[in-house]
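S.K.: A structural model of the following input is requested.
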Amino acid sequence: MWLYLGLFSALFLGFYDISKKHSLKQNAVLPVLLYSSLTATLIFIPVIVLSYTHPNLLAGKGLYIPPITTFSGHWHLFLKSLIVYAAWLLSYTALKHLPISIATPIGASTPLWTLLGAVLIFHEQPNSLQYIGLGLMIASYYFYSIIGSKEGIRFAGDKWVAFIFAATIIGTMSGLYDKYLIQTLKYHPLTVQAWFFVYLVALFAPTLLISNFTGPKIPFKWRWSIPLIGIFLIVADYAYFKALTYQGSLIAMLATLRCSCVVISFLGGILLFKELRPMYKAFALTGVLVGVFLILTSK
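M.R.: This is a model prediction of the structure:
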């Protein structure tokens, strides 16, 4: 069952990426970030309130959110939102300007940065298959740089590519912090997920307000896909956390399945947004996914 939940999570992560691209096309970034996060927050607020007033009602349905009653608890979750706030500002801005068939495979490079960090910081020794996976991912991204150059995107000097790589590295930090919150500090996954969105709104709202007074006026167009961003992310994360509760579920395999969401994003880029060079990008994407699989599943 946990494998099906992992695939379900990957499917909705792909829909999440496609919704982001549709919402951001020739649109202002900050309102999209605020209103998509607000949608998710409005879904969670009744659950937070009911968990406080009628805990028994939700406990049997798997929707109970344990309350946070200490300042340190709220600080831990605010810090999670602050990390994602920085990552999303970079990644959403980059996705607005880059083809989704190039941006999302770069976003799938989290295992690469995690492995490099483990080697450089903790002096871990990867096995031979992980080294092969690492080399395959690096080679695939080099091939992506060649493809990108044919579309006017030079990886070495393009700031949007730098943005998406920076967002991915910050996102890796967020994933490690999630592990610390849930496994070490014993926060319930739904507590992290719910308050994460609440504090994101608290961060994006003043940012948008300040930007309206100080920054350039970028037109904003409301699109039906904007609320879907928050909804799809809630569904994807809930399925992932639910899969982790099953006895015998493998975190490495679930992480690999989550990364496979780039296949959905890639197909969306080709079929919906009419992006170029699908065969070359499919070849590079295959290399990335095989590399991810080798890094995450090799012991």
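S.K.: Please count neighbours and contacts with C-alpha atoms only from this point.
M.R.: Fine.
S.K.: Roughly how far does residue 283 sit from residue 146?
M.R.: Residue 283 sits 13 Å away from residue 146, going by CA to CA, to the nearest Å.
S.K.: same deal with residue 288?
M.R.: Counting by CA to CA - residue 288 and residue 146 are separated by 15 Å.
S.K.: Over to residue 245?
M.R.: Residue 245 is 42 Å from residue 146, by CA to CA.
S.K.: likewise residue 180?
M.R.: Residue 180 is 38 Å from residue 146, by CA to CA.
S.K.: Would you mark the buried spots in the helix or strand hosting residue 131?
M.R.: Residue 131 is part of helix 128-150 when elements are defined by DSSP states H and E. For helix 128-150, burial by neighbour count (16 or more other CA atoms under 10 Å) applies to 129-141, 143-145, 147-148.
S.K.: Another sequence for comparison is provided below:
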Amino acid sequence: MQTGRFDMWILLVLLYGLIKGAREVIKKKALISSTVMEVLIVYTALAFVIILPDSKNAMGINPSFLFWIAIKSFVIFLAWLFGFKAIDKMPISIYGVLDLSRVLFSTLLGLAVLKEVLSVYQIAGLLLVCLGLFMLNRTRKMSSNKAEGVETVYVVLAILSCLLNALSGLMDKILMKSVTSSQLQYWYMLFLLLFYMLYIFIAKAKIRWKSAFKNGWIWLMSFLFIIADRALFIANGMEGSKVTVMTLIKQSGCLVAILAGKFLFKEKNIAYKLLCAAVILTGIMIGVI
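M.R.: Model prediction:
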């Protein structure tokens, strides 16, 4: 029975990873005709509306947990803001591989906070992940195409997004010991929507609501987001699931982003980026053993 539960959370996290890879592509498409803040506010609002029918299952939560869910929402608020700004300014194939750096952050957080212990295989896998990320740094120096160039500020934003997403993943694991997946998803989406509305008010950001709501990529992204997050929350609540292993599996979607870079956005150096991803994914597979 334990093995079955273990297999199930792995499948759920794998589903999350593949949808996550597809979402990165959809983000890039959505940002072609809408601004970062337009995508974020409409994306969040639509996702919240989608989960409203399940709101009855979100009630009855202990008020003390609402504070920590609000903190998680603020972490995601920043992570998405940084991540969307980065993906808007860099090739999707580079972002897809760079996003794998969250493995390092999640592993360190899992070790430091949850006292998880790495096996020999997981240590070897983590070293391969580091090697693949180091190789990726060469991509920025290899390209003669100006469109492929990436300013350092956007690389920093992408890495900060990875760090904050890793922190959010750790909070998911802790919160799911005391709340249900419905409660966590509903309240964190509500707080997230409030944070973006507050940001728009304070920054006086101009939002073209009509054109943003007509952006079909935002609608698709919202549906996939709800499906992926529910799968991840359920996996976090399963006995035996480990943050360090889950983080490795999540990165399986990077191949989606890299291949989309070639076939949808006609980006360069795809073979080398696939090599970087192959090294990282090999580390992921070894780490899951």
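S.K.: where along the stretch 1-150 of structure 1 do the helices fall?
M.R.: 2-24, 29-53, 55-59, 71-97, 100-107, 110-120, 128-150 (DSSP state H, counting those that start in this stretch).
S.K.: Contacts for stretch 145-155 of structure 1, please.
M.R.: Outside stretch 145-155 of structure 1, the residues that touch it by CA atoms under 8 Å, 6 or more residues apart in numbering are 102, 161-162, 277, 280-281.
S.K.: Could you do stretch 256-276 of structure 1 as well?
M.R.: By CA under 8 Å, 6+ apart, the list of residues contacting stretch 256-276 of structure 1 reads 6-7, 9-15, 17-18, 99-101, 104-105, 108, 278, 285, 289, 292-293, 296.
S.K.: Please enumerate the helices of the stretch 151-289 of structure 2.
M.R.: So, for the stretch 151-289 of structure 2 - with DSSP H, counting those that start in this stretch - the helices run 152-175, 181-203, 209-213, 216-236, 243-250, 254-263, 270-288.
S.K.: who touches whichever residue in structure 1 pairs up with residue 78 of structure 2 in this structure?
M.R.: Here residue 78 of structure 2 is matched to residue 86 in structure 1, going by TM-score structural alignment. Applying CA under 8 Å, 6+ apart, we find residue 86 of structure 1 in contact with 167, 170.
S.K.: How much space separates residue 86 of structure 1 from residue 72 of structure 1?
M.R.: For residue 86 of structure 1 relative to residue 72 of structure 1 (CA to CA), the value is 21 Å.
S.K.: With residue 196 of structure 1 instead?
M.R.: Residue 196 of structure 1 is 15 Å from residue 72 of structure 1, by CA to CA.
S.K.: neighbour-wise, which of these two wins?
M.R.: residue 196 (24 against 10; other CA atoms under 10 Å).
S.K.: Residue 91 of structure 1: how many residues sit nearby?
M.R.: Counted with other CA under 10 Å, residue 91 of structure 1 comes out at 24.
S.K.: State the distance from the spatially closest residue to residue 50 of structure 1 that is not a sequence neighbour to residue 186 of structure 1.
M.R.: Excluding the flanking residues, the one nearest residue 50 of structure 1 by CA to CA, 6 or more residues apart in numbering is residue 58, at 7.5 Å. Distance, residue 58 of structure 1 to residue 186 of structure 1, by CA to CA: 20 Å.
S.K.: Repeat that for residue 141 of structure 1.
M.R.: Residue 141 of structure 1 is 37 Å from residue 186 of structure 1, by CA to CA.
S.K.: same check, this time on residue 15 of structure 1
M.R.: 30 Å.
S.K.: Pick out whichever of these two has more residues nearby.
M.R.: residue 15 (23 against 10).
S.K.: what does the more buried one align to in structure 2?
M.R.: Taking TM-score structural alignment, residue 15 of structure 1 has residue 22 as its aligned residue in structure 2.
S.K.: wait, what's in contact with its match?
M.R.: With CA under 8 Å, 6+ apart, residue 22 of structure 2 has these contacts: 253, 256-257.
S.K.: Try it again at 7 Å.
M.R.: Residue 22 of structure 2 makes contact with 256-257, according to CA atoms under 7 Å, 6 or more residues apart in numbering.
S.K.: Equivalent analysis for residue 160 of structure 2, please.
M.R.: Contacts of residue 160 of structure 2 (CA under 7 Å, 6+ apart): none.
S.K.: Map it across to structure 1 for me.
M.R.: Residue 160 of structure 2 maps onto residue 166 in structure 1, by TM-score structural alignment.
S.K.: where's its match relative to residue 86 of structure 1, distance?
M.R.: For residue 166 of structure 1 relative to residue 86 of structure 1 (CA to CA), the value is 10 Å.
S.K.: With residue 50 of structure 1 instead?
M.R.: For residue 50 of structure 1, the distance to residue 86 of structure 1 - CA to CA - is 31 Å.
S.K.: Which residue lies closest in space to the residue positioned nearest the centre of structure 1, excluding its sequence neighbours?
M.R.: For structure 1, residue 171 is the residue whose C-alpha lies nearest the centre (CA atoms, centre = their mean; 7.1 Å). Leaving aside its sequence neighbours, residue 171 of structure 1 sits nearest to residue 87 (CA to CA, 6+ apart; 6.0 Å).
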